[in-house]
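Visitor: missing the sequence, but the structure's below:
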């Protein structure tokens, strides 16, 4: 049976978990809701099952509980993949190691190193929290004196843009995409960006699928920036993505993927 851990940030107006549950019901597929907070990691409530974690709280407790469940179950997405996507450092390292396109990046405790990076990239760079989400805490800076956060520092080259793209990838295949636009540095919907569905051209598909493969994740949202000379670079990979503004039937596709994985687990 498929066991579902609901996304803790779901609301009545934005219920990712509920959308997929609805599709499973339409398909006549049985499932059960699993309360992650109630799991005893030393006496697991289920074994040999497929567990879909639509989302978890960014705290050590829920991550450890999910890791424990993975000892005897197939967890989607895996705790390792979720943890990778939560860390911009680990995500970028995996992207670069796999040869996937990514902006030039610096990670350090030393502001003098940041100053050198800034000078090498035309005097403009982007500061990002290592464990940020929804576009919070990201800003453009032209002097290290503008950085008031405590170390470590994760900074990237500034890639000039007026839009970005979120591509939804399931099982290694890009299945839907939106263009996001705003007057700000970040185009995230939660930061006031406007999204509309778009087709997925071959170079966008290749970049998104390469990023998902590099991270090693079942499904994800890959954020891409277009480059002036063509192609795309990967901003981040979201391990618990929403699918705002997408016209692709993401809930149905996710439900079908869960059923497929559950069947594979029973072979």
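Guide: Arrived safely, thanks for sending. Please read all numbers here as calculations on a predicted model, not as lab measurements. Numbering: from 1, shown residues only.
Visitor: alpha carbons only for contacts and neighbour counts from here, please
Guide: OK.
Visitor: which residues are in contact with the nearest residue to residue 180 once chain neighbours are set aside?
Guide: Nearest residue to residue 180, sequence neighbours excluded (CA to CA, 6 or more residues apart in numbering): residue 195, at 4.4 Å. Residues near residue 195 by CA atoms under 8 Å, 6 or more residues apart in numbering: 178, 179, 180, 181, 189, 244, 245.
Visitor: repeat that for residue 155.
Guide: 105, 106, 107, 114, 125, 126, 127, 128.
Visitor: out of the contacts of residue 195, which is nearest to residue 211?
Guide: Set against residue 211, the nearest of the contacts of residue 195 by CA to CA is residue 178 (16.8 Å).
Visitor: would you agree that closest one is in contact with residue 167?
Guide: Yes - under the criterion of CA atoms under 8 Å, residue 178 makes contact with residue 167 at 6.6 Å.
Visitor: those two - which one has more neighbours?
Guide: residue 167 (29 against 24; other CA atoms under 10 Å).
Visitor: element containing the residue nearest to residue 180, please.
Guide: strand 194-197 (DSSP states H and E).
Visitor: let's bring in a second model and compare:
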């Protein structure tokens, strides 16, 4: 009796290697696998399409053009140079009950926005539509069939303080930014119409401080960050709707940062829909706006947990 072959995705950090090392490893394993009821496919972590659309996550392997969830199993062979993508794929595989190894991947910290987006998705947390991949794949996708409309927000996965964060109106501008920052991992997100956003400090599972950040009305920048010239002022918690507060706390919990986090929240100025932008593990306390109030919130939490 002929056994039906099971599809196994063998994941590497990159699509190829300049000396053919990745190809050699896969070819050897693939040849040997012919003795087993297995069909091996080579995948590239850095070229995966990580997409959030209407708060639903999908991850496509671009070497096979298949959704990760369609495979019977995943073997992460060489993943260390694409750790955040490895975390994303492992989380997605777990959600869709696709066997994979090793489970240590689930313990990788979401240290960039790539890992954060994946940990936040599929949990009823409102997120902007987001696309993440390599420069090669971003150019390809947005040239032919962009997943959402311009204008776009293009921001570095490891950026902070508004650095390497761009408002992009055209495909030509998108390509120019990618070409000028060839070693930077970017997220592409839909633009949420706004004139301010909020930094919410979470301590012990509760929002203890809310900073409203607003850019100058005459500014050409789309950034509200105080480190990028925006104005910051402390506002009352009830400035935020209950839905917005719940989204902030859910985001902090999903990232395992509900003990301490700075969650960035944006409200669509036309629909009032809240969106979570990110959850910082080390938000600015001793610098920026409202320093004394932020330090007080931190010190009160220190006092509370040591009673």
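Guide: Looks like it came in fine. A quick note: this is a predicted structure, and the numbers were derived from the prediction, not measured.
Visitor: give me the TM-score for this pair.
Guide: In this superposition the chains share a TM-score of 0.61, using TM-score structural alignment, normalised by the length of structure 1; 182 aligned residues with a CA RMSD of 2.6 Å.
Visitor: ok, and the contacts of residue 155 of structure 1 in structure 2?
Guide: Listed in the original numbering, those still in contact in structure 2 are 105, 106, 107, 125, 126, 127, 128 (both residues aligned by TM-score structural alignment, their matches' CA atoms under 8 Å).
Visitor: gap between the counterpart of the second one in structure 2 and residue 108 of structure 2?
Guide: In this case it means residue 106 of structure 1. In structure 2, residue 106 of structure 1 lines up with residue 131, judged by TM-score structural alignment. Distance, residue 131 of structure 2 to residue 108 of structure 2, using CA to CA, to the nearest Å: 21 Å.
Visitor: higher neighbour count, those two?
Guide: Set side by side, residue 131 of structure 2 and residue 108 show more neighbours around residue 131, with 27 against 15, by other CA under 10 Å.
Visitor: so the more buried one lies in a strand, does it not?
Guide: Yes - when classified by DSSP: H, G, I helix; E, B strand; the rest coil, residue 131 of structure 2 is found to be part of a strand.
Visitor: which non-adjacent residue is nearest residue 83 of structure 2?
Guide: Nearest to residue 83 of structure 2 is residue 108, by CA to CA, 6+ apart, at 7.5 Å.
Visitor: roughly how far does that neighbour sit from residue 307 of structure 2?
Guide: According to CA to CA, residue 108 of structure 2 and residue 307 of structure 2 sit 32 Å apart.
Visitor: same check, this time on residue 254 of structure 2
Guide: With distances taken as CA to CA, residue 254 of structure 2 is found 27 Å from residue 307 of structure 2.
Visitor: which of these two has more residues huddled nearby?
Guide: residue 254 (17 against 5).
Visitor: what's the burial count for the alignment partner in structure 2 of residue 197 of structure 1?
Guide: When structure 2 is aligned by TM-score structural alignment, residue 197 of structure 1 is paired with residue 234. For residue 234 of structure 2, the count of nearby residues is 16 (other CA under 10 Å).
Visitor: and residue 234 of structure 2, what does it touch?
Guide: 209, 210, 211, 212, 290.
Visitor: repeat that for residue 137 of structure 1.
Guide: Residue 137 of structure 1 touches 127, 128, 129, counting by CA under 8 Å, 6+ apart.
Visitor: same check on residue 162 of structure 2?
Guide: 223, 225, 227, 228.
Visitor: among the residues you listed, which ones are buried?
Guide: By neighbour count, with 16 or more other CA atoms under 10 Å, the contacts of residue 162 of structure 2 hold 223, 225, 227 as buried.
Visitor: would you mind giving the secondary structure of whichever residue in structure 1 pairs up with the first one?
Guide: Meaning residue 223 of structure 2. Using TM-score structural alignment as the criterion, the counterpart of residue 223 of structure 2 in structure 1 is residue 186. Under three-state DSSP, residue 186 of structure 1 falls in the coil class.
Visitor: distance of the residue nearest to residue 186 of structure 1 when sequence neighbours are not counted relative to residue 235 of structure 1?
Guide: Distances taken as CA to CA, 6+ apart put residue 135 closest to residue 186 of structure 1, at 6.3 Å, once the chain neighbours are dropped. Noted for residue 135 of structure 1: a distance of 11 Å to residue 235 of structure 1, by CA to CA.
Visitor: so what's the nearest residue to residue 199 of structure 1 once chain neighbours are set aside up against?
Guide: Distances taken as CA to CA, 6+ apart place residue 177 nearest to residue 199 of structure 1, at 6.7 Å, with adjacent residues excluded. Applying CA under 8 Å, 6+ apart, we find residue 177 of structure 1 in contact with 165, 166, 167, 168, 197, 198, 199, 200, 246, 248.
Visitor: which position in structure 2 aligns with residue 177 of structure 1?
Guide: Per TM-score structural alignment, residue 177 of structure 1 is aligned with residue 210.
Visitor: quick one, what contacts the aligned residue in structure 1 for residue 279 of structure 2?
Guide: Using TM-score structural alignment, the equivalent of residue 279 of structure 2 in structure 1 is residue 237. By CA under 8 Å, 6+ apart, the residues touching residue 237 of structure 1 are 85, 91, 211, 212, 215, 220, 221, 222, 223.
Visitor: change it to 6 Å
Guide: Residue 237 of structure 1 makes contacts with 85, 221, 222, as judged by CA atoms under 6 Å, 6 or more residues apart in numbering.
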